[in-house]
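Asker: quick one: sequence plus predicted model below, questions after.
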Amino acid sequence: MQNAAGAQDPDQTDTGNALAPTAALTSPENPWPLALLSKNLKAYIDRAPAAWVEGQVIELNRRSNASFITLRDVDAEVSLSLTVWSTVMNRLELPLERGARVVALIKPDFYVKTGRLSMQTRDIRPVGLGDLLARIERLRQALAAEGLFAAARKQRLPLLPGRIGLITGRNSDAMKDVMRNAALRWPAVEFEVREVAVQGVNAVSEVTRALASLDAMPEVDVIVIARGGGSLEDLLPFSHEDLIRAVAAAQTPVVSAIGHEADRPLLDEVADLRASTPTDAAKRVVPDVGEELSRIGTARSQLRRIMELMLSRETDRLAHIRTRPVLSAPETMLASRAEDVARLRDRAFSAMRSEVRRDADKISYLRAQVRSLSPQKTLDRGYAVVQLADGSVVRDAAEVETDAQLRIRVAAGELGAVATGHR
């Protein structure tokens, strides 16, 4: 179907069927025209806002009207091609060079005729050293506020590590310096080496993985991250937030040996110990065997002098004690104590005999009193006890009936009687 102007209606096919309203509803029997897809893609992409991105220039192709740049992410293996018109490039104070770190304002653009997607660069600015230092300083302050750099959380290094974990560049001088100087100080030292990228886009991820691997090994007592210095841009991975947090979370003590005095990376702040150079790290991690042997010799000499002094003092004290009478003639003390014991024993026996005699007299007196008060004594004096037949004692003559049987108890024996009357 044609419209009033004679053109084909884009919403209908040649057979007159209505086109699918969305791409998901298309089919082999009812496809979209390619122009419609391109038109919709153009409209969709045009709605995407412009965005500032950061990366490193790895390719730069200058033309008369435009420059074509390949920009790579600073932390990942991701690249993007940009189109920069000459009007934008001319605004730069200095010519853009390969390897420069830049921020760019880009807007995706879709060219309908060829179906080509391009990234149009509306603005581009180089990232200077001042900008990088300002970013690092802001991150330093934020991490310090979290307490990641606090001295209280730093671990002490072992006096003599059984095995040292070493993270360094592949076949680097830093690795050789650490291992050679450590072996000179302590020949029996052992290393667990991880050779990684120490600059560039893969540095952060490789160093972080190596740190996690060494931290998980119980035989590794300390970990050294070493690099032989470099420019500020080369050392940026050692100020990356992911690496700093990984070091802060490590259970094994970490030594930073980046070897850059001018601008200290944040790794120096979070590490448990900062060494100025890889050589200094080797000296700080293991003791010097010569110095330790000298210290042992000095300690043994001091211990020997102290023992000799103590033995001499105790010998003099024993000699002084042996001159005392108690030790020179100990039998004298025993004889005097034997006399004291005999005297005290005689006094005890005498006191005991006197007490026994006194108590015997008291018992005799009490026995006489008891006997004088006994009924038998009364009977012995001529008295008698009169009882009725039932055994009750007669106390009143009126209680006894005439002809009642009586029992009369005298001092020796009993008598029977019959009551004849009473008065």
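Answerer: Okay, I see it. Since the structure is predicted, the reported quantities are computational estimates derived from the model, not experimental observations.
Asker: from now on I want contacts and neighbour counts done on CA atoms only, so please keep to that.
Answerer: Will do.
Asker: next one: Gln199 relative to Asn171, how far apart?
Answerer: 14 Å (Cα to Cα, to the nearest Å).
Asker: helices of this structure, start to end?
Answerer: Per DSSP state H, the chain carries helices over the ranges 34-46, 86-89, 129-146, 173-185, 203-215, 241-249, 266-270, 278-285, 289-322, 325-328, 330-372, 375-380.
Asker: same list (those) but as CSV, adding mean neighbour count and distance to Gln56.
Answerer: As requested, the helices of the chain are arranged in CSV below (neighbours: other Cα atoms under 10 Å; distance: least, Cα to Cα, whole Å):
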stretch, mean neighbour count, distance to Gln56
helix 34-46, 15, 25
helix 86-89, 16, 16
helix 129-146, 13, 13
helix 173-185, 19, 26
helix 203-215, 20, 15
helix 241-249, 18, 19
helix 266-270, 25, 22
helix 278-285, 22, 29
helix 289-322, 12, 48
helix 325-328, 12, 95
helix 330-372, 12, 100
helix 375-380, 14, 138
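Asker: a markdown table for the ones you listed, including distance to Arg407?
Answerer: Formatted as a markdown table, the entries for the helices of the chain read as follows, by distance: least, Cα to Cα, whole Å:
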| stretch | distance to Arg407 |
| --- | --- |
| helix 34-46 | 150 |
| helix 86-89 | 160 |
| helix 129-146 | 120 |
| helix 173-185 | 128 |
| helix 203-215 | 119 |
| helix 241-249 | 118 |
| helix 266-270 | 124 |
| helix 278-285 | 123 |
| helix 289-322 | 93 |
| helix 325-328 | 86 |
| helix 330-372 | 24 |
| helix 375-380 | 14 |
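Asker: alongside the first one, take a look at this:
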Amino acid sequence: MALETTADKPAPLRQISQLLDGYIGRLGTVWVEAEIAQLTRRQGVCFLTLRDLEAKISIDAKCHVSVLDGSPAPITEGSRVIVNAKPSFYAPRGTLALDLREIRPQGEGALLAQLERRKQFLAAEGLFDPRLKRRLPVLPRGIGLITGKNSAAERDVLQNARLRWPDVRFVVRHALMQGNGSALDVMRGLSELSAADAIDVIVIARGGGSVEDLLPFSDEALIRAVHACSTPVVSAIGHEPDTPILDLVADLRASTPTDAAKRIVPDVREELAGLASMRERSSLAIRALLGREIQGLSALRSRPVLATPTTLVDVQQGLIHEARDRARRSLGHRLDRAGDEVGHHLARIRALSPLATLERGYGVAQLPDGTVITSVGQVDAEAEFTVRVSDGLIGVRTLTTETIRSASKEGDHG
């Protein structure tokens, strides 16, 4: 029922606010298409300003942060969205607002949401695993380039790479970089280049563009082909803000074609400077090493043992000579003493020898049978016997015999 008021009987403002709150509360939830003009996060709550796509109309909205984070694509200021909201009227201030229950991106946002789902699906399969990334060769024998014909990307890669390394060799395969058939064309060039033995790295280059322009480089078939490629692949698609799925599966992501040229070949000037620096450092290191070794040798040679290396030998030789002389003297003394002893023994032996007795004028009488004659009773008259003297034998015949009493016997008898 309509509220009846007159100038004489006006309605209080609070009544109008209550009626508006009731009317809006009965409206229920609605789907609204709008653009996000402003977005603020504060303590788990997001405050937004929604703006009509054509008219200059805007309205405040709010939601829990989980509603915004639950969107399939990132929501930022300027995003076109469709929201499910419950209108609410704040009576104390008389302001209208929307309580958001769901946010769905539209236009480019929806496309980004689709790409995000594809990205998550491929990541779950492990296609983006960093452990699968291969290192690029330091100096490739040949570089395969897949790009648009006569494109700025082609010129950037070729010119910058040749400026860095003039002898670099490229094999270029032109392909569509946009529109239907682009992904298939790139896959065909990728297959040809990966089959070539002299190609060590493949670059896929394009000079940026909108999300729609870059869709072929997020094609699932192309992503799987790059993942299966046996040759390292460099993705050089677009500029820094552009991140097609190809960037994630490639072995190396270059922000621009120029950046790719700088990263696939070394700079010959830097390499020559590096070689010169290494040669200089090596020379300095060798000279320093030789200097240290010369100083060490000088220090060793200055030591007494090396200054006169025969000192120890001379000392030992002197000791040997002294020992030899002592041995000689000792041996001489022993030989002299032994000679004296032998002489003494010889003298004693000679003194006791019968021959020595014979030499003093004695003789030994012996019968023909060799018996020594010690008594006159052993010899008959006219008997023959021999007398042994110092230098021979004398034949003797007995003429007479006479017994002589010895002095010792006479003493005994007396």
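Answerer: Perfect, thanks for sending it. Because the structure is a prediction, the values reported are computed rather than measured.
Asker: pick out whichever of Gln199 and Asn171 of structure 1 has more residues nearby.
Answerer: Just comparing Gln199 of structure 1 and Asn171: by other Cα atoms under 10 Å the higher neighbour count belongs to Gln199, 18 against 10.
Asker: what lines up with the more buried one in structure 2?
Answerer: Matched by TM-score structural alignment, Gln199 of structure 1 corresponds to Gln178 in structure 2.
Asker: Gly126 of structure 2 -> structure 1?
Answerer: Aligned against structure 1 - with TM-score structural alignment as the criterion - Gly126 of structure 2 pairs with Gly147.
Asker: quick check: the gap between its match and Val270 of structure 1.
Answerer: Applying Cα to Cα, one obtains 10 Å for the distance of Gly147 of structure 1 from Val270 of structure 1.
Asker: can you tell me the centre-most residue of structure 1?
Answerer: In structure 1, the residue lying closest to the centroid (Cα atoms, centre = their mean) is Gln251, at 8.5 Å.
Asker: quick one: which of the helices of structure 1 is nearest Gly259 of structure 1?
Answerer: helix 278-285 (6.6 Å; Cα to Cα).
Asker: what stretch of structure 2 does that closest one fall on?
Answerer: Counting by TM-score structural alignment, helix 278-285 of structure 1 lines up with residues 257-264 of structure 2.
Asker: mean shift between that stretch and structure 1?
Answerer: Once superposed with structure 1, the aligned residues differ from stretch 257-264 of structure 2 by a mean of 0.7 Å; criterion: mean Cα distance after the TM-score superposition for structure 1.
Asker: returning to that earlier point: closest one to Thr70 of structure 1 among the helices of structure 1?
Answerer: Proximity to Thr70 of structure 1 (Cα to Cα) singles out helix 86-89 among the helices of structure 1, at 14.7 Å.
Asker: now for the closest one, which elements pack on it?
Answerer: strand 66-72, strand 116-126 (3 or more Cα pairs under 8 Å, 6 or more residues apart in numbering; DSSP states H and E).
Asker: quickly compare those and say which is most buried.
Answerer: strand 66-72 (a mean of 19; mean count of other Cα atoms under 10 Å).
Asker: and it, which stretch of structure 2?
Answerer: Per the alignment by TM-score structural alignment, strand 66-72 of structure 1 matches no residues in structure 2.
Asker: centre of the chain to that strand, how far?
Answerer: Taking Cα atoms, centre = their mean, to the nearest Å, one finds strand 66-72 of structure 1 lying 50 Å from the centre of the chain it belongs to.
Asker: quick one, that strand and strand 116-126 angle?
Answerer: Inter-element angle recorded for strand 66-72 of structure 1 and strand 116-126: 80 degrees (by axes from the mean of the first three to the mean of the last three Cα atoms, to 10 degrees).
Asker: elements contacting strand 66-72 of structure 1?
Answerer: Packed against strand 66-72 of structure 1, as judged by 3+ Cα pairs under 8 Å, 6+ apart, are the following elements: strand 51-62, strand 79-85, helix 86-89.
Asker: the shortest one corresponds to what range in structure 2?
Answerer: Following TM-score structural alignment, helix 86-89 of structure 1 has no partner segment in structure 2.
Asker: just to revisit the earlier point, Arg122 of structure 1 is nearest to which of the helices of structure 1?
Answerer: Between Arg122 of structure 1 and the helices of structure 1, the shortest gap by Cα to Cα is with helix 86-89, which sits at 6.7 Å.
Asker: quick one: the closest one to chain centroid distance?
Answerer: 57 Å.
Asker: what do you get for stretch 219-237 of structure 1?
Answerer: In this view, stretch 219-237 of structure 1 has its centroid 26 Å away from the chain centroid, taken as Cα atoms, centre = their mean.
Asker: in structure 2, what residues pair with it?
Answerer: Taken onto structure 2 by TM-score structural alignment, stretch 219-237 of structure 1 occupies residues 198-216 there.
Asker: any idea how far apart the tips of that stretch sit?
Answerer: Using Cα to Cα, the gap from the first to the last residue of stretch 198-216 of structure 2 comes to 27 Å.
Asker: quick one: buried residues of that stretch?
Answerer: Taking 16 or more other Cα atoms under 10 Å as the basis for neighbour counts, the residues of stretch 198-216 of structure 2 that come out buried are 199-208, 211, 214-216.
Asker: adding distance to Glu359 of structure 2, write those residues out as a markdown table.
Answerer: A markdown table is the format used below for the buried residues of stretch 198-216 of structure 2 (distance: Cα to Cα, whole Å):
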| residue | distance to Glu359 of structure 2 |
| --- | --- |
| Ile199 | 126 |
| Asp200 | 124 |
| Val201 | 127 |
| Ile202 | 131 |
| Val203 | 133 |
| Ile204 | 137 |
| Ala205 | 139 |
| Arg206 | 142 |
| Gly207 | 144 |
| Gly208 | 145 |
| Val211 | 150 |
| Leu214 | 147 |
| Leu215 | 148 |
| Pro216 | 146 |
